[in-house]
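> Here is my input, please return the structure:
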Amino acid sequence: MAHCSTFIFRTHAMRHSSSCLVLAAVLALPLSLAGCTPVGVAVGAGATVGSVALEERGFEQGVKDRVTEAAISKSLFDYNLDAFADVGVEVVEGRVLLTGRVDKPEHRVEAVRFAWQEEEVVEVINEIRVGTSDDALADRGKDAWIATQLRTKITLDSQVKAVNYSAEVVDGTIYLFGIAQNESELKRVVAHARTIENVRRIVPDYVRMKDDPSRAG
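Model (predicted):
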């Protein structure tokens, strides 16, 4: 089974009637699917709807992303739970980041196909690896520890808005995802990641800047 972070959705954060309808759709999905990842951590409090209003992407977009994330995960698991049990899904502003492992190349392709079936998706980033780890259980334990350490470090850093970041860790590789206030902030997050034991690689490429023109609309 996949290693998942289970997130609590708080309805008291609802502000707009249109967003309430989207949130209802999230609540109708199994909680175990929302934000489900191999070793994924929504850094800070970003995993809850209660904190979505604090995120750079805004409350309504954040809830839409949660719905899309859960729907993709559900589609993958409904299609073949064994094949996609170790695949993680993160969605930020319609951009989908797929991470984890599958046994066959065709499963990697299928994951992308399922992601594109959701109408809110504007981009799919495929970092899924093909093949099994030599010591999967030990690797998962290390990955979980890395993710927890990173979450703690950037949450305690007053110069980082941790709520805007998520991190997927696969075999010691940290995939950063989200929205940075500026390059300086992102460099601080990367610097924190470099201090963590057993980190093999850091991929910050998928974090967008707050003022990135591509975020418009």
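
> C-alpha from now on. contacts and neighbour counts both.
Fine.

> Pretty sure Glu183 sits against Val207.
No - with contacts counted by CA atoms under 8 Å, Glu183 stays clear of Val207, the gap being 9.9 Å.

> Comparing those two, which residue is more hemmed in?
Val207 (19 against 13; other CA atoms under 10 Å).

> Make sure that one is actually in contact with Leu176.
Yes - Val207 lies in contact with Leu176 (CA under 8 Å); the separation is 6.3 Å.

> list the residues that contact both of these two?
Contact with both Val207 and Leu176 is made by no residue, according to CA atoms under 8 Å, 6 or more residues apart in numbering.

> would you list every one of the strands in this protein?
For the chain, applying DSSP state E gives strands covering 40-41, 87-92, 95-102, 123-126, 129-130, 165-170, 173-180, 201-209.

> between the ones you listed, which gets nearest to Asp78?
Nearest to Asp78, of all those, is strand 87-92, at 13.2 Å by CA to CA.

> And this one, please, so the two structures can be compared:
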Amino acid sequence: MTGIESVMFILEPTNVGDHTDDLITFGELPERVKAFGYFVDLSMLSPGDILLFDGVEPTKGGRAVKVIQSKSFEETHARWSHAAIYISKGVIVEALPRGGVVERSISEYVPGYTIRALRIPDLSEAERFEIAFAALRKTKQYYSLVGAGFEFVRVTLNLQNSKYRIGRMVFCSQICYASIIEGAGVFPEGCPIADVVYPAALSGSSTFESVKLRWARINGVSEY
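Below you'll find the predicted structure:
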């Protein structure tokens, strides 16, 4: 499979047709998730997977990311405004404007986001865990708020790159990109080595295959 596939598997809150009744979760689910009636089927995910998110009602930041990405990427990929690394048991590592690089539950994105998962095929289980560990080591880093503002202005005005910022950016997709390199020694195809890596670049990279996701109906809880 390539980053541009005939079938791009995505999990939409408006379409729960393909679901399982075998829910596995860890801890209490938020009330909004219970009201929705479905949760992500965690059995479909592996440590080190990249998760991409598209808000049903995008935030200002999400809209800004889409504007930037639309200048260089097709809508299929430009739609994804946020990225995270899956760790295990419903936990992800992500970079947020408020809070920096943190661990959170994937439940934060249910049901308000469409979700896509990407995976590097043919990695060993140990390599997948190394990607997750690399992401965990980045927690507590500060988000590059100034860099984000600069990037928006730079792309909007079509300015040249500024050399000072390369290697200092702490964005959601940049954390994913760096974790993959550090954990598995893989440089995702199509992602710039000396520039900001956007969620759209990860979405369009032929290094990844799209993981088929499905919803799990909340009608009882099973534990591992």
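
> Got a TM-score for the pair?
Remark: TM-score between the superposed chains equals 0.32 [TM-score structural alignment, normalised by the length of structure 1]; 102 aligned residues with a CA RMSD of 4.6 Å.

> would a markdown table of the strands of structure 1 with distance to Ile72 of structure 1 be doable?
Formatted as a markdown table, the strands of structure 1 follow (distance: least, CA to CA, whole Å):
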| stretch | distance to Ile72 of structure 1 |
| --- | --- |
| strand 40-41 | 15 |
| strand 87-92 | 7 |
| strand 95-102 | 9 |
| strand 123-126 | 12 |
| strand 129-130 | 18 |
| strand 165-170 | 16 |
| strand 173-180 | 17 |
| strand 201-209 | 19 |
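
> Just tell me which of those ends up closest to Phe59 of structure 1.
strand 87-92 (11.9 Å).

> which helices and strands sit right next to the closest one?
helix 59-84, strand 95-102 (3 or more CA pairs under 8 Å, 6 or more residues apart in numbering; DSSP states H and E).

> Endpoint to endpoint, stretch 105-124 of structure 1 covers what distance?
Stretch 105-124 of structure 1 has an end-to-end distance of 17 Å (CA to CA, to the nearest Å).

> now swap in stretch 128-145 of structure 2 and tell me
The first-to-last residue distance of stretch 128-145 of structure 2 comes to 29 Å (CA to CA).

> between the helices and strands packed on strand 87-92 of structure 1, which one is nearest to Gly40 of structure 1?
Of all these, strand 95-102 sits nearest to Gly40 of structure 1, with 9.3 Å by CA to CA.

> what about Val102 of structure 2, which helix or strand?
The secondary structure element spanning Val102 of structure 2 is strand 100-105 (assigned by DSSP states H and E).

> packing partners for whichever helix or strand comes after that strand?
Helices and strands here follow DSSP H and E; after strand 100-105 of structure 2, the next one along the chain is strand 113-119. Of the remaining helices and strands, those touching strand 113-119 of structure 2 by 3+ CA pairs under 8 Å, 6+ apart are strand 50-55, strand 209-211.

> between the ones you listed, which gets nearest to Ser203 of structure 2?
Closest to Ser203 of structure 2 of those, according to CA to CA: strand 50-55, at 7.8 Å.

> Check which residues of the following helix or strand past that closest one are buried.
Using DSSP H and E, the helix or strand that follows strand 50-55 of structure 2 towards the C-terminus is helix 60-70. Within helix 60-70 of structure 2, the residues that qualify as buried are Gly62, Arg63, Ala64, Val65, Lys66, Val67, Ile68, Gln69, Ser70, counting by 16 or more other CA atoms under 10 Å.
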